[in-house]
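Visitor: What shape does this take:
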Amino acid sequence: MTHPADSHDLIRVHGARENNLADVSVELPKRRLTAFTGVSGSGKSSLVFATIAAESQRLINETYSSFVQGFMPSLARPDVDVLDGLTTAIIVDQERMGANPRSTVGTATDAYAMLRILFSRLGTPHIGSAQAFSFNVASISGAGAVTIEKGGREVKERREFSVTGGMCPRCEGRGEVSDFDLTALYDDSKSIREGALTIPNYSVSGWYGRIFAGCGFFDPDKPIAKFTKRELNALLYKEPTRIKVDGVNVTFEGLIPRIQKSFLAKDREAMQPHIRAFVDRAITFGVCPECGGTRLSALARSSRIAGKSIADVCEMQISDLAEWVRELAAGSADESAAGDGAAGGASAASLAPLLGSLGDTLDSFVAIGLGYLSLNRPSGTLSGGEAQRTKMIRHLGSSLTDVTYVFDEPTIGLHPHDIARMNDLLLQLRDKGNTVLVVEHKPEAIAIADHVVDLGPGAGTEGGRIVFEGTVEQLRGADTVTGRHLGDRTALKETVREASGAVEIRGASTHNLRGIDVDIPLGVLCVVTGVAGSGKSSLVHGSLEERDGVVVVDQSAIKGSRRSNPATYTGLLEPVRKAFAKANGVKPGLFSANSDGACPACKGAGVIYTDLAIMAGVATVCEECEGRRFQASVLEYTLGGRTIAEVLDMSVAEAERFFSGEVDGAADARIPAAHKILVRLADVGLGYLRVGQPLTTLSGGERQRIKLATRMGDKGGVYVLDEPTTGLHLADVEQLLALLDRLVDSGKSVIVIEHHQAVMAHADWIIDLGPGAGHDGGRVVFEGTPRELVADRSTLTGEHLAAYAGG
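Guide: The predicted structure is shown next:
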C-alpha cells in the first residue's frame, strides 16, 4: 500500500541517539499500524518509547500551568535532532498496575463506575446515589456552618449533612483486616528510652523516638510490660493528638494507626527490603469478617437487581457478567430488574445506553482474552500481560481519535488462539483514525502491520540502526535477522525422550482447577499449554513450588534495590572485585559502588533520586561521578586496561570475551569464575545486557532469563519455567530450545508453561489444559506427545500447533 507524502500524515524522526540509537532517521505513517522488530536490545524501545513517546509526553506536560508543572517530574528532551508530526502518545506497556490495595479490575476500567450508576438507578431497595456503592467513600454524618446568601448579603447557617458511601466500616473498603504481632513492634522488657520500639526508623535518637518519649501519655522510663491498660492503649491505639515536644508542635498517634498509614497504604513490592521484612514479620492479613472481602457495607450489599447485589456481580466471571448485562438489556430478567420502587421509576429500558456501554466494555474483556477475570480482582495481582490488556480496554471505548497508541509486545501471555483477537482490537484502534506503534516479536502479530521498521543488525553497540523499512511481504524477503527468521517453523520431533519417572498430582483444585489428577513426567522436556486463564500456572506453581528439589524460575520482580544489577545478582562482581584488588594491591571493597569505592555525592547510585511525594520520583545523573558510581581515585586502577566502571558498562557478550583473557592487551583479565557466569547469561539470550544495568530496568522475560542463568548450577532436579520465550526474538528461540535440551540431557527435568508453538513442537510431552478459561477451563484436555496432539486436533492448542507445523 502507498502512504501519503504530506508531512501532516507522517511522524518524522531525524538524528535519534537515545541509548544505542546510531543517529537514526525514519518517517512513520500516521493512522496506520507500524510494527517495530529486531533482536532484543536492537533499539526498538529506545526509538518508540524513549524517543517518540517520551517527547510527546514532555510536550504535553509543558502545556500545563507553571503551578501544575511544579508538582510534575521534569522530563529531559530525548537526544534527537528533529521530531515532527507528533500527536498525543498513550503508552500501553507491561508495567504491572500499582498494587494500590483499593484498586481492582473494575475500578481500573470504567466497568465498576457504570455498575454503581446501574445499581443506584435499578437496585431495590433504593439506597442512594452511585457513591452509595463505592467502597472508597465512607458514610459520614454531622453538622457544620455553611455560607448562604440572604437578602443580598452573606450569612452563616448551621446545617446537618450526611454522606452515604459504600465503604465497609470494619476494613475501610480494603476487603481484608490486619492483625498485628505486638512482639514484633516492641520488646516489652524495655522502656521507650531503652529502645523498646523495634519498628524501622523508630530509634530512640530519631524523631519518632523523641515523640514517643516526650508525649506524656505514659512513662518513657517504665518497661512496657508494666504499662497500665490506659498507657498501653495510648501507645498502641491513640487517635492523632496535637502535643508539644521539645518546644515543637507535633502530632502523636498510636503505633497501630501510624503503621497502617505509613506502611500498609503502600505497595509492598515498592518498599525497601528492611521495611518489607518488618511488614511480613509483624502483620498478618485475613478476609474482613464483616463484609466477607467484598469491601462494601451491609447497606450497599442489600440493594439488588434480579436477585444479585453489586458484590455478587463483581464476583462473577466477566464472561458470565457480560451475559447477565445482556439479559438485563433485553428485558429478559426477573420483573425486579425493572426497578419496582427504584428512584424515579427507572427501568432497564430507560438505561439502555448505559447497559449498552457496560456490555461493550465487558465484551471487550472477553474479546481480549480476559473474560476469566472478575471485576473484584485486585489490579496488583495481574500479570504484566493481563495488566497491559486491561489498560487497553480503557482506550477501546475512548472518543479520542488521532492519538498515537504505543504497545510493548501486546501478545505476551497469549495463546495463539487469543492473538487473533488481540490483532482485531489493535486494528480497531487504527481504524478509528489512530496511529498504532507496536514493538513485537511474534510473526502472527507482525503480519497485520501496514508498515514495518526493523532495527539491528545486532544488539547493544551492534544494533541501533534501521536495517529495513517496508511491508511485511517485503520483510519476508529482506536479508535481515528478522526477515530470515520470520518464516521459521520448528519441526515436530521424530523421536521423543522416555520419562524416567513422574511427579504424581492428585486432586489439584487451586483456583479454577477441577480436582485434577495428572502425572508430570520426569527426565524430559514437558510443556504445559492452554489458553490464558485455563489453569496452567495454578497446576504447575500450585502443585510443584513447595516440593523439594524444584527450582522455579518465573518473571516476578527480583528482590533487591535499584542498586542491584546483573553483576551483583549473579555473583559476577565478587571475583571481578578480587581480581581488580589483586592487580592493583588494594582492598576489594574499593571496587564496589555499595562499599568503600562509592561516589560520596550519589552514594554509588550513579544518579540522584528526588522523591516527589504525590508524583513518581525523578532520577538525575550525578554531576560528580557523571553516572560512573565510583570515586575518581578508584577509576585510576585498571585490569586489562579497563576501569571497574568501564567493565560494568560492558555488554555481557563484551565482558565474556574480556574475561576469557583472549582480548588483545587483556591477558591478565582472565577470570574463569567470572567467565563461567557470563557464558550462562549469554546462553539464555542476554548477551546484549550491560553488566551494570539496574535490575529495575529489566522486562519480565529478561528477569526470568537472568534467574535461569543464575540457577543453572543449582542441585535441584526439576526446573519450572514460566513462558521463557517472553521478549525473545525469533532468532533467539532456537538458542533457548538448545539450552532446554542441554538441561534435560544433563539429567534435569524441565517443565515449561508456554504459548510459543516452537517450544510445543520441541517438547517430549505436552499437558494441555482447557478447554477454555476460568470456569470453562481447569481440566486436562490432552496428555501426550506433540505428534499425538496434532493428530488428535481435539483442542485449540492442537489446532494451532497443526497449522504451525503444516499438519
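
Visitor: For the rest of this, base every contact and every neighbour count on C-alpha atoms.
Guide: Noted.

Visitor: what about the residue lying closest to residue 574 once chain neighbours are set aside, distance to residue 603?
Guide: Residue nearest to residue 574 in three dimensions, not counting chain neighbours: residue 568, with 7.8 Å by Cα to Cα, 6 or more residues apart in numbering. Residue 568 is 16 Å from residue 603, where distance means Cα to Cα, to the nearest Å.

Visitor: Compare the two (neighbour count), which wins?
Guide: Regarding residue 568 and residue 603, a neighbour count based on other Cα atoms under 10 Å identifies residue 603 as having more, with 19 against 16.

Visitor: Would you confirm that that one contacts residue 592?
Guide: No: proximity of residue 603 to residue 592 does not meet the contact threshold set by Cα atoms under 8 Å, at 11.0 Å.

Visitor: and this one, so I can compare the two:
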Amino acid sequence: MSNIILRGAREHNLKNIDLCIPRDKFIVITGISGSGKTTLAFDILFTEGQRRYIESLPTYVRQYLQVLAKPDIDVLKGIPPTVAISQRTSIFSRRSTVATVTEIDHFLRLFYAKAGEQYCPQCGRPVHPSTPTEITEAILNRWQEKEVTILAPKVRQKKGWHQEVFKEAFKKGYKELRVDGKIIHLTSKIPKLSRYQSHDIDIVIAHYIPKIQKANELQALVALALKEGRGVLSVMTKDDIIFFSERLFCPFCQIGLPPLDPRLFSFNTSLGKCPFCDGLGEVDNEICPQCQGKRLNKIALSVKISNYNIAEIEGLNIEAVLEVLSKLKLNVRQKAIAKAIFPEIYTRLKFLKKVGLDYLSLNRGGHTLSGGEAQRLRLAAQLGSNLRGVCYILDEPTIGLHPRDNALLIKVLKALRDRGNTVIVVEHDPATIEAADFVIDLGPGAGKMGGKVIAAGTPDEIKTNPASITGQYFKKPLSLSIPQPTSKNWLHIKGARAFNLKNIDVDIPLGRLICVTGVSGAGKSSLVMEVIYKGVKARLQKTTPPQNHDDIIGWNALDRVLVVDHSPIGKTPRSTPATYVGFLDHIRHLFSQVPAARARGYKPGRFSFNVVGGRCEHCKGQGKVRVEMSFLPDVYVDCEVCNGMRFNEETLSITYKGKNIAQVLNMTITEAVDFFAPISIIRRPLEILKEMGLGYLTLGQPSPTLSGGEAQRIKLATELCIGTQGKTLYILDEPTTGLHRLDIEKLIKVLHKLVEKGNTIIVIEHNLDLIAASDYIIDLGPEGGEKGGMVIFQGTPEEITHHPHSYTGQWLKMALK
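Guide: Got it, this is the predicted structure:
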C-alpha cells in the first residue's frame, strides 16, 4: 500500500478527521499550538504503529513490553512499524553521555574488550601470563600472617537464577559459595535469586592460613581454583579482594587482573565504574580526585590501544575522535577487529558531524544537552540501524539549531526517506516546511477550537491556500523592533571563561529584551546560565560566586534573578494551571461564599479534589479508576460513583451561576474569562493566560499533560500576575519551542510587557521572529565547541544585519527580504 489511510480520528481534540498520508515521503505536520499536531503524530500514528508491531510478537515477549492502548479511531491502514523521537523521551539522566545515547560507547567498549592491551593499574607496566606456581608464591609473600579465602569466580554481573551453578557446586562437594558479596552455606536447597538483577557468584575453594598450613596445600588449592574459575581466582581477606590470573599478572605488584569484558568499560556497571564517585565523575559537585572525572576504575583505565584508554578517546569531540581513530597504530589482530567494529562507529560520528554536533565530546553528559541536541543524538542511533520500511516520527528536530544548520538536518531527514522510510515531523520551522513532500496543517484554533485538517498538500499548495494560517505567514515579512533609548543601567560581565568561553567581556543593557544568539555550541548557555545566572544569583544571595569569570559589574541594580524554563509546573495530575497560577484559591473561596455553602458551613477546602471531605473517596479525587487487563493495556474508566466529576454529591450540589466546581474546572481558559468577568481577581490572570495563547487549556488540566512550551508560558503568566517585585532579571532558554509564528507574536507582546515594568529579559534563541523583535543582540561564535566562545557582535537587530561575519545577521537579513 502506497498510502497511510486514517479514518474517524477522535483522539483528544481531533474532530473525527480523515487523512491520506503518502508513504516513503518527508511529511510535516504543522499548525498553531494546541491544534492537535502531537495527538495526530504520536498518540495515533506512533502509538498504533507500535501497538500493532508489539501484537505481532509472541506472548512471552509481550509480557516484558509496555502494551499501548488503542487510540480512538475508526480505521488506520498501511501504517508501518513506528519509531518515535520526541522531546519528552529525549530527556537523559546523569548516567548517560553522547557516547551511550548514540551507542558509540557500546562499540568502543567491545573494541577495547577484544583488542585492548592491559597494563598494571598500580605501576603501569604491561601485564603478562603467570603460572600457578607464581600465583602461589605471590599469595604466600603477600599474606604470610593473615587468613585468606580462595575463591573461584563462576558468574560476574549476569542476570538470571543461575540454578545450574548451585547444582554443579553441590554435586562436586563444595560447602560454601559467595553470592553477591555474602558467604552462604551450600545445601541441597537451592537459594532463590532475582532473575532480573545482575549477580556475582564465587565458589569458596578453601580458607587458608599461610603460616600454619603447608605451601604445597596452597598450590593444590590454587590449581583447583584456577580450574573452576577458568584460569582466574581471587583471594579475599577482611579488607580486600585481589584477582589472580594465569593470563594477566604483574610480577612487580604481585597482582592479577580479570579477563577483559565489555562491561569493564562501562561506568554503569559494578565491574567498570569508579567506586568513589559511583561512575558519575563527580563527588559533591566536584571532579572526583580518584578517577579525575573519567568515571571508570583504575583497571578499566589501564587498558590501552595505541596509548589511548577509552576515557581519553571519549573525552575528545566528534571531529577529533574521527581523526584519532583513523590514525591508531594497530597490529594485525587489532586491525581485523577494528574492521568489524569501526564502520558502526564511523556511521554515527559522521552523522553527528553532518547535523552540526561535531563540537560535542563523547563524554558530554546527557542531562546537559538541549532538547534539539538530544533528539539529533537519538536520530544518530536510529540511522546506525540501517532500517527501511519504518515510519520515523520526530517532534521539532530543529530545536536548538541555528538557521544556518537547518539545511544539514533536512538533508539527513531526506536521506532517511530515500532509504525507504516514511519520515513524519511535527514542526513550525519555515525551511523544514518548504522542504517537505507533503504538509498537513491543523487548526483553525487550539484546544476545542482546533483538531481539524484545514489544509493538506505540497508546500506550494499550503502557501496558496487561504484557509491555512501557516501558509499566510509565509507571505508575512519580519519587522525589526523600534530602537530604544540608551539604557541607564548596564550589566558588565568581565572575563567569562566557563566551558568554551574565551575570557570574554559582555555588556548587557538592563530594562531591555536581549537575545543571545549563535550557532549550536557557540557558548550561549555557558554565558547565560553558568556565568550570568549563577554569578548574579550568588551576589544577590551574598554567597561565593562561581570561579568562571572575573567580575560582574552593575548587578546591584537588580533585585532578583529567575530562570523560566521548560520544566513541568507540577509532577502529579493533582497539579493544574489553576493551582500553579493561584487563582483556583479564589474560585474555591467564591464557592464557599455561595449562600448554600455558607448555610452548610463549607470552607474553601471543601472544593479541592485533594482534600478529604469534598472529594469523591472512591477515586480519591482522580475522577478515573484503573482496571488491570493482564496482557492488554490497563484501562482507565470514569469513576462509577462520581462519574468522573472528582467530587462527592454534596460538593457538586453547590453551584455558582449554574455551574458546580467540576464544571468550572472543565472550562477552557477562554470560557472562564467570560464566566468570571465581574470578578477581577480571577478574571485578570485568566486574561493573561489567554493573551499568552493558552486559552484552549482547561482550568483543571493535569500538569504532566502540558508541553514544555506550555509550562514555560504559564510560568511567565504567573510572573505577570504577581506584579512588580522590584527589578527582575528573567532568563529564558528557547521560549519559542513548540510555538507557531502566530503564538510567537503573542509571546513577544508578553515579553515586552514584562520589560515595560522595568524588568530585564535575556533569551537564548534561534528564532528569527524573536531575534528581530528584541532590543539588543549578543551574538557568539563564530562556530561551535572549541571554535566558538567569542563575542562576534553586540548591538541592535538592525545593526547586526550589516555585520559581515555574523551568521545570525546574514540569516536575519535574508528573512527581512
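
Visitor: Go ahead and flag the most central residue of structure 1.
Guide: Centrality entry for structure 1: nearest residue to the mean C-alpha point is residue 96, 2.1 Å, by Cα atoms, centre = their mean.

Visitor: Return the residues in contact with it.
Guide: Residue 96 of structure 1 is in contact with 380, 382-384, 387-388, counting by Cα atoms under 8 Å, 6 or more residues apart in numbering.

Visitor: Of the residues you listed - the most surrounded one?
Guide: Compared across these, residue 388 has the highest neighbour count, 24 neighbours, by other Cα under 10 Å.

Visitor: For residue 411 of structure 1, see how far away that one is.
Guide: In this view, residue 388 of structure 1 and residue 411 of structure 1 are 10 Å apart by Cα to Cα.

Visitor: what are the ranges of the helices in the stretch 551-700 of structure 2?
Guide: Using DSSP state H, counting those that start in this stretch, the helices of the stretch 551-700 of structure 2 run over 577-581, 583-592, 595-600, 649-652, 661-665, 669-675, 680-691.

Visitor: can you map out the helices along the stretch 151-300 of structure 2?
Guide: In the stretch 151-300 of structure 2, the segments counted as helices under DSSP H, counting those that start in this stretch are 163-171, 215-228, 298-301.

Visitor: in the second one, what's buried?
Guide: Within helix 215-228 of structure 2, the residues that qualify as buried by neighbour count (16 or more other Cα atoms under 10 Å) are 218-219, 221-226, 228.

Visitor: what's it packed up against?
Guide: The elements that helix 215-228 of structure 2 packs onto, with contact taken as 3 or more Cα pairs under 8 Å, 6 or more residues apart in numbering; DSSP states H and E, are helix 132-142, strand 148-159, strand 198-208, strand 232-236.

Visitor: same thing with the shortest one?
Guide: Contact partners of helix 298-301 of structure 2 among helices and strands, from 3+ Cα pairs under 8 Å, 6+ apart: none.

Visitor: coming back round to it: so which of the contacts of residue 96 of structure 1 sit within helices?
Guide: Under the assignment DSSP state H, the contacts of residue 96 of structure 1 contribute 384, 387-388 to helices.

Visitor: ok, so of those, who is nearest residue 63 of structure 1?
Guide: Nearest to residue 63 of structure 1 among those: residue 388, at 27.3 Å, using Cα to Cα.

Visitor: circling back to that earlier point, out of the helices and strands packed on helix 215-228 of structure 2, deepest packed?
Guide: Ranked by average neighbour count under the criterion mean count of other Cα atoms under 10 Å, these are headed by strand 232-236 at a mean of 23.

Visitor: and it with strand 148-159, angle?
Guide: Using axes from the mean of the first three to the mean of the last three Cα atoms, to 10 degrees, one finds that strand 232-236 of structure 2 and strand 148-159 are set 120 degrees apart in direction.

Visitor: relative to helix 215-228, how tilted is strand 232-236 of structure 2?
Guide: 130 degrees.

Visitor: Measure how strand 232-236 of structure 2 sits relative to helix 132-142, angle-wise.
Guide: Using the same axes, to 10 degrees: strand 232-236 of structure 2 against helix 132-142 is 10 degrees.

Visitor: ok, residues contacting strand 232-236 of structure 2?
Guide: Judged by Cα under 8 Å, 6+ apart, the contacts made with strand 232-236 of structure 2 from elsewhere in the structure are 148-153, 222, 225-226, 241-246, 258.

Visitor: mind redoing it with 10 Å?
Guide: For strand 232-236 of structure 2, contacts defined as Cα atoms under 10 Å, 6 or more residues apart in numbering pick out 135, 139, 143, 147-154, 202-205, 207-208, 222-227, 241-248, 255-259.

Visitor: Could you do stretch 746-755 of structure 2 as well?
Guide: Under the criterion Cα under 10 Å, 6+ apart, residues 510-513, 688, 690-693, 713, 716-717, 719-720, 723-724, 727-730, 735-736, 739, 741, 744, 756, 758-761, 769-770, 773-775 lie in contact with stretch 746-755 of structure 2.

Visitor: of these, buried ones?
Guide: With burial judged by 16+ other Cα under 10 Å, the buried subset of those is 510-513, 688, 690-693, 713, 716-717, 719-720, 727-730, 735-736, 739, 741, 744, 758-761, 769-770, 773-775.

Visitor: Among these, which ones are in strands?
Guide: The subset of these located in strands under the criterion DSSP state E comprises 513, 728-730, 760-761.

Visitor: Many thanks, have a good one.
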